[in-house]
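Asks: have a look at this fold, sequence not included:
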């Protein structure tokens, strides 16, 4: 198979991960996984580590398994699906933990309208301290209204 095919699989998986993340955030994290996610919505955040960080490990498992089965018996498309999930995980970490919650002080002076819109959308999400009535569950694609006058 061609590298263009594998690149397409990686990019498609990355894009599909946003929809999976939205559904997981709304129905798992704000559903039966609220026990792990609850502290993330409480005042006093951010902490170095919190229960919510367990989701990073949980979401890494499919990627690891796809890498493993994607090289057996030879390199195949599963490897590149795992790579798409890994790339999304890295993007999620950089956007969510670094840019939005500033758990690491790497990009504190960004003036990019897209990144400011993402921050604004996530701030609206965190306005709700409880499990119900959440909004804006996405990470890389948020409604356009958050990009207007994003600060």
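Replies: Arrived safely. What you see is a predicted model, and the numbers here were worked out from it, not measured in a lab.

Asks: okay, CA-based contacts and neighbour counts for the rest of this
Replies: Will do.

Asks: just how off-centre is stretch 3-13 within its chain?
Replies: Chain-centre distance of stretch 3-13: 20 Å, with CA atoms, centre = their mean, to the nearest Å.

Asks: alright, now check it against this:
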């Protein structure tokens, strides 16, 4: 049981780096056509083409659940839940807290919340795929904690 808890937290932690890598080299790279509408709205829909990216990680997470369920990988559940938990945290922070796709968490104003908003604002300062910065989500560079 202890191993599974450790794997869950390690998976959650590693997902921040996977998200950074995917964001920088895939979303701002060869799949920019799906991510571009997140930086510059070119539609009237609530949904964005960018929303398709969650499907990839959801499928990976479900794959680990299936590996566990079919007794192929005993820590598959821990990995699948770690990916799921990161996806949920990403959704809460990015889509709800920062972009206010649902009007929740509007009054969160602590140092960490302000740093997350500043870093993401700097990321969205660039509407093209080049010259981006702050590709992660939950781990924020220290410079954004300064006033």
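Replies: Here it is on my side, so go on. Just so it is clear, the structure is predicted and the values come from calculations on it, not from any experiment.

Asks: off-centre distance for the lengthiest helix in the first structure?
Replies: Longest helix in the first structure by number of residues (criterion: DSSP state H): helix 3-24. Between the centre of helix 3-24 of the first structure and the centre of its chain there are 12 Å (CA atoms, centre = their mean).

Asks: check the fit of the helix or strand just after it onto the second structure and give the mean distance.
Replies: Counting by DSSP states H and E, the next helix or strand C-terminal to helix 3-24 of the first structure is helix 34-37. Superposed on the second structure, helix 34-37 of the first structure shows a mean distance to its aligned partners of 0.3 Å (mean CA distance after the TM-score superposition for the first structure).

Asks: and whichever residue in the second structure pairs up with residue 67 of the first structure, which helix or strand is it part of?
Replies: Mapped onto the second structure by TM-score structural alignment, residue 67 of the first structure lines up with residue 65. In this assignment (DSSP H and E), residue 65 of the second structure forms part of helix 53-69.

Asks: so the next helix or strand after that helix corresponds to what in the first structure?
Replies: On the C-terminal side of helix 53-69 of the second structure, the closest following helix or strand by DSSP H and E is helix 76-90. Aligning helix 76-90 of the second structure against the first structure (TM-score structural alignment) gives residues 78-92.

Asks: just to revisit the earlier point, now do the longest helix of the first structure against helix 77-92, angle only.
Replies: Comparing the axes of helix 3-24 of the first structure and helix 77-92 via axes from the mean of the first three to the mean of the last three CA atoms, to 10 degrees yields an angle of 50 degrees.

Asks: need the contact list for the one residue sitting closest to the centre of the first structure.
Replies: Centroid-nearest residue in the first structure, with CA atoms, centre = their mean: residue 92, separated by 3.6 Å. Contacts for residue 92 of the first structure (CA atoms under 8 Å, 6 or more residues apart in numbering) come out as 139-140.
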